[in-house]
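J.: Sequence unavailable; structure follows:
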């Protein structure tokens, strides 16, 4: 049975909360812990479905991965090049990040690995990862269009490459850097514009040799040296800025609200949404800024207020690609038009997020225009009508975004299948209701 949720007008949001750990960092902490020598202890790990699938797959590859009663995760790694052939399929669930990074991890090991996932993941393109990994020596057998299920035939003699990303992608970059760990010489990725750098920061923290150099065109050249000795370490995962976006935008929109979100990751390559919201007039303060395991973190204080429409440049997309659905909700309540550019990547997320947002907003009485890579939202400065039932298409960010809209809309909003929320934000409903939402 699917989990249908109904969200209605909220009272002013108040209080403090901590959203779950950063999903991107959680995947990478587990993977590098599985490659490190000795014990790694990870606190604050996101225990959502996506990350739990990654943990299960690393166990299948020979790493020791356990959760203690105090909530910490303990890993005893295999060392670089020490993973073993899994006895069964690796099921990545709904996680595109987990699948693409894991392909890089096994591509330079001399064994065959079979990958699958849920219906949504099996529909998503993997060729952007398989093509450069094939240049390093791995072979792939895939369904039409490079989709899962697929087989990775790892190479015993990997070749280092210099690869220029055709489109900025932290997942492709990370997959190649992870493959480069078990490859002689230097593996280099050239990105046209900077993408989230969690992999580079964490590789350094575990002891790898990573160089990052700017290009004259505004991008970056990232190089990893093969065969490092990664050493187990303690690591605390900051709260996910993408998850924090949902209560933050809700607090901006529900009159009279003020909330504090603690220990949120504010890596500059992940804060495009907060920059955009501030340009719209949002009252968002980063308090107690500090560094934690190489990552910048802060406490976010958010107060309600009026927002105005803005134009969001295409070059900002890599720093907020997961946050456009909730930004569209803010835009629907803002005064004036918001134009979001450079959104082609949203067509190949867990769903066609661009199309899903346009249809859902229109059903809630918001005037929208949709182009190939552009979403234009015409806000009226007041809450939308709402009253629609939204088909989430098993997309957690679509589901959570429209539940936030229901908190401010004139009529309740229903999401037809909210089970997917558990992939990134377990406890979402309880946290939101604790602040003042009315989701049931």
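T.: Okay, I see it. Quantities reported herein were computed from a predicted structural model and do not represent experimental measurements. Numbers count the residues shown, from 1 in each chain.
J.: going forward, measure contacts between C-alpha atoms and count neighbours the same way
T.: Noted.
J.: number of nearby residues for residue 434?
T.: For residue 434, the count of nearby residues is 15 (other CA atoms under 10 Å).
J.: Distance from the chain centre to the host helix or strand of it, please.
T.: Following DSSP states H and E, one finds residue 434 within helix 428-435. Mean C-alpha position of helix 428-435 versus that of the full chain (CA atoms, centre = their mean, to the nearest Å) differs by 21 Å.
J.: Give me the contacts around the following helix or strand past that helix.
T.: Following helix 428-435 in sequence order, the next helix or strand is strand 438-439 (DSSP H and E). For strand 438-439, the external contacting residues (CA atoms under 8 Å, 6 or more residues apart in numbering) are 5-10, 403, 407, 429, 432-433.
J.: For the spatially closest residue to residue 348 that is not a sequence neighbour, which residues are in contact?
T.: Spatial nearest neighbour of residue 348, chain neighbours left out: residue 124 (6.3 Å); criterion: CA to CA, 6 or more residues apart in numbering. Listed by CA under 8 Å, 6+ apart, the contact partners of residue 124 are 96, 147-148, 348-350.
J.: Likewise for residue 41?
T.: By CA under 8 Å, 6+ apart, residue 41 lies in contact with 72-75, 232-235.
J.: check which helix or strand covers residue 149.
T.: strand 147-153.
J.: Contacts for the helix or strand where residue 128 lies, please.
T.: Secondary structure from DSSP H and E places residue 128 in helix 127-135. Helix 127-135 is contacted by residues 100, 103-104, 107, 140, 145-147, 159, 161, 163, 172, 175-176, 179 when judged by CA under 8 Å, 6+ apart.
J.: Hmm, residue 20 is touching residue 237, no?
T.: No. Between residue 20 and residue 237 no contact is recorded; they are 9.2 Å apart, counting by CA atoms under 8 Å.
J.: list residues touching both of these two?
T.: Taking CA under 8 Å, 6+ apart as the contact rule, the neighbours common to residue 20 and residue 237 are 44-45.
J.: Leaving out the residues flanking it, which one is nearest to residue 279?
T.: Per CA to CA, 6+ apart, closest to residue 279 is residue 310, 7.3 Å.
J.: Now do the helix holding residue 434: which elements does it pack against?
T.: Contacts defined by 3 or more CA pairs under 8 Å, 6 or more residues apart in numbering; DSSP states H and E place helix 428-435 against strand 14-17, strand 438-439.
J.: In addition, the following structure is provided for comparison:
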């Protein structure tokens, strides 16, 4: 694996993937632990924190609002909570960088900081993403929010808030979370109705912190909280960071890979259901609770795949892994189709077009549709080639997995995009490659 001066990375094919890996802490849970720790009373000790450009932005954001955050080794934090209404507006805008989770969840919290004014900004990628989906419901709750035509920057004027019942027009855990967090400051019970289930990390952590939460199959409610207390959070391994290795071991012949300590919340692991339908051999063992979330270890063996269709109702619980599904489909027998995934067009890149372009660059027959893509797979190693990440960490990881499973290797343009969620990704890939190349007798 070689880097060029422009930070391209070349990932060469590997004969097999064998070994044991652990991935960084879950990014979504890491964001929430810092944000809820900041508005709790007392100290929150976070272990297994998933360090990345996105989660570092969350630390910087709460520090800018008067919260002390102390580092405790590589993956530990001590957050000194200031209470529900103790945040203070900084003199400068709060830079959310490229962290969509941060800007949407933090806006819900800041909307309840009555009579204070905040401004949220981000980088060019985040500034192009839609914010109207949180602005509209928060305004209905009484928040004062100004936006640039539904985009960043956001001006947030904290005001007394009113409870609402809100039906999500698009399934989104971030929008749901923004409304629930604002509901902590409302004058009654706030309810969010979901068209299909989405990630429930916010609800789980609010319950851990003592918030009055009611969960139902199709909705979740929160009532005003007097105080929150979140003494400790253990962050499980990020399933989205484990997924590239699961797909790589499925595609590379002769592989046997173990991934340890992974978050297995069923509202996050839609890719496992899809891969199982395609014929993948992924076994979950050592199931346990990790920080209030279902967790466990994964054992992955190479398996021949067959094409499948991914339905609209499956999209929210596999949203970040759908580009990897496209790659798996490229090596499966027959056609695979993704439906109902318009939301992919509003990510760090247009992930529908970006995924299809990357697959075509590798010699795959793929076509974008309005709400997904169609891939005609061939059960053989990919040709290899050159792909662009378009500055999107998920596409950079797809390129790396393709390189491992290819005949000629893959060069990934703008590979440093992985630092948004997984700064050590390529180092882990390289270490796994070296371990896999050790003769079996020497590994014993």
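T.: Everything's here; your move. For clarity, every value in this text was computed on a predicted model and none was experimentally measured.
J.: TM between them?
T.: Scored against TM-score structural alignment, normalised by the length of structure 1, the superposed chains reach a TM-score of 0.95; 430 aligned residues with a CA RMSD of 1.3 Å.
J.: by contact count, what packs against the strand holding residue 149 of structure 1?
T.: In terms of contacts (3+ CA pairs under 8 Å, 6+ apart), strand 147-153 of structure 1 is packed against helix 96-107, strand 112-116, helix 119-122, strand 139-143.
J.: Pull up the aligned stretch in structure 2 for the second one.
T.: Spelled out, it's strand 112-116 of structure 1. Strand 112-116 of structure 1 corresponds to residues 117-121 of structure 2 when matched by TM-score structural alignment.
J.: quick one: contacts of that stretch?
T.: Contact with stretch 117-121 of structure 2 is made by 89-90, 92-97, 103, 110, 127, 152-158, as judged by CA under 8 Å, 6+ apart.
J.: Among these, name the buried ones.
T.: Neighbour-count burial (16 or more other CA atoms under 10 Å) applied to these gives 89-90, 93-97, 103, 110, 127, 152-158.
J.: ok, residue 344 of structure 2 - contacts?
T.: By CA under 8 Å, 6+ apart, residue 344 of structure 2 lies in contact with 319, 350-352.
J.: Now the two most distant members of the residues you listed.
T.: Spatial extent of the contacts of residue 344 of structure 2 (CA to CA) is set by the pair 319 and 350 at 12.8 Å.
J.: More neighbours: the two, which one.
T.: More neighbours surround residue 319 than the other of residue 319 of structure 2 and residue 350, with 18 against 15 (other CA under 10 Å).
J.: Give me the nearest residue to that one, chain neighbours excluded.
T.: Distances taken as CA to CA, 6+ apart put residue 344 closest to residue 319 of structure 2, at 7.4 Å, once the chain neighbours are dropped.
J.: In three-state terms, label the counterpart of that neighbour in structure 1 for me.
T.: Alignment note (TM-score structural alignment): residue 344 of structure 2 maps to residue 346 of structure 1. Using DSSP: H, G, I helix; E, B strand; the rest coil, the structure places residue 346 of structure 1 in helix.
J.: and what of residue 242 of structure 1?
T.: Of the three states, residue 242 of structure 1 takes helix under three-state DSSP.
J.: Could you find the counterpart of it in structure 2?
T.: Alignment note (TM-score structural alignment): residue 242 of structure 1 maps to residue 240 of structure 2.
J.: where's that match relative to residue 55 of structure 2, distance?
T.: The gap separating residue 240 of structure 2 from residue 55 of structure 2 is 15 Å, by CA to CA, to the nearest Å.
J.: repeat for residue 270 of structure 2
T.: Taking CA to CA, one finds residue 270 of structure 2 at 23 Å from residue 55 of structure 2.
J.: These two: who's more crowded?
T.: Higher neighbour count among residue 270 of structure 2 and residue 55: residue 55, with 26 against 21, using other CA under 10 Å.
J.: Could you give the secondary structure assignment for the more buried one?
T.: helix.
J.: what's the nearest residue to the alignment partner in structure 1 of it if we skip its chain neighbours?
T.: Residue correspondence to structure 1 (TM-score structural alignment): residue 55 of structure 2 is matched to residue 51. Once flanking residues are discounted, residue 51 of structure 1 sits nearest to residue 27: 5.9 Å by CA to CA, 6+ apart.
J.: The one you found is in contact with residue 53, isn't it?
T.: No. Residue 27 of structure 1 lies out of contact with residue 53 (CA under 8 Å); the separation is 9.6 Å.
J.: Does the match of residue 242 of structure 1 touch residue 319 like I think?
T.: No. With contact defined as CA under 8 Å, residue 240 of structure 2 does not count as touching residue 319 (9.6 Å).
J.: rewinding a little: just the element for the residue nearest to residue 348 of structure 1, please.
T.: Under the criterion DSSP H and E, no helix or strand holds residue 124 of structure 1.
J.: average offset between the match of strand 112-116 of structure 1 and structure 1?
T.: Compared with structure 1 after the fit, stretch 117-121 of structure 2 shows a mean deviation of 1.0 Å (mean CA distance after the TM-score superposition for structure 1).
J.: Residue 417 of structure 2: neighbouring residues, count only.
T.: Neighbourhood size, residue 417 of structure 2 [other CA under 10 Å]: 21.
J.: Would you verify that it is located in a helix?
T.: Yes. Counting by three-state DSSP, residue 417 of structure 2 is part of a helix.
J.: what residue of structure 1 matches up with it?
T.: Taking TM-score structural alignment, the alignment pairs residue 417 of structure 2 with residue 420 from structure 1.
J.: need the contact list for that match.
T.: By CA under 8 Å, 6+ apart, the contact set of residue 420 of structure 1 is 394-396, 399.
J.: Can you measure across stretch 17-30 of structure 1, start residue to end residue?
T.: 25 Å.
J.: what range in structure 2 matches that stretch?
T.: Aligned by TM-score structural alignment, stretch 17-30 of structure 1 falls on residues 21-34 of structure 2.
J.: Hmm, the residue nearest to residue 279 of structure 1 is touching residue 335, no?
T.: No. Under the criterion of CA under 8 Å, residue 310 of structure 1 makes no contact with residue 335, lying 9.6 Å away.
J.: okay, now the aligned partner of residue 291 of structure 2 in structure 1: neighbour count?
T.: Mapped onto structure 1 by TM-score structural alignment, residue 291 of structure 2 lines up with residue 293. Residue 293 of structure 1 has 14 neighbours, counted by other CA under 10 Å.
J.: ok, residues contacting stretch 14-21 of structure 2?
T.: Residues outside stretch 14-21 of structure 2 that contact it (CA under 8 Å, 6+ apart): 248-249, 252-260, 404-405, 432-433, 435-437.
J.: Derive a ChimeraX selection command for the buried subset of these.
T.: Buried members of the contacts of stretch 14-21 of structure 2, defined by 16+ other CA under 10 Å, are picked up in ChimeraX with:
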select :248,249,252,253,255,256,257,258,259,260,404,405,432,433,435,436
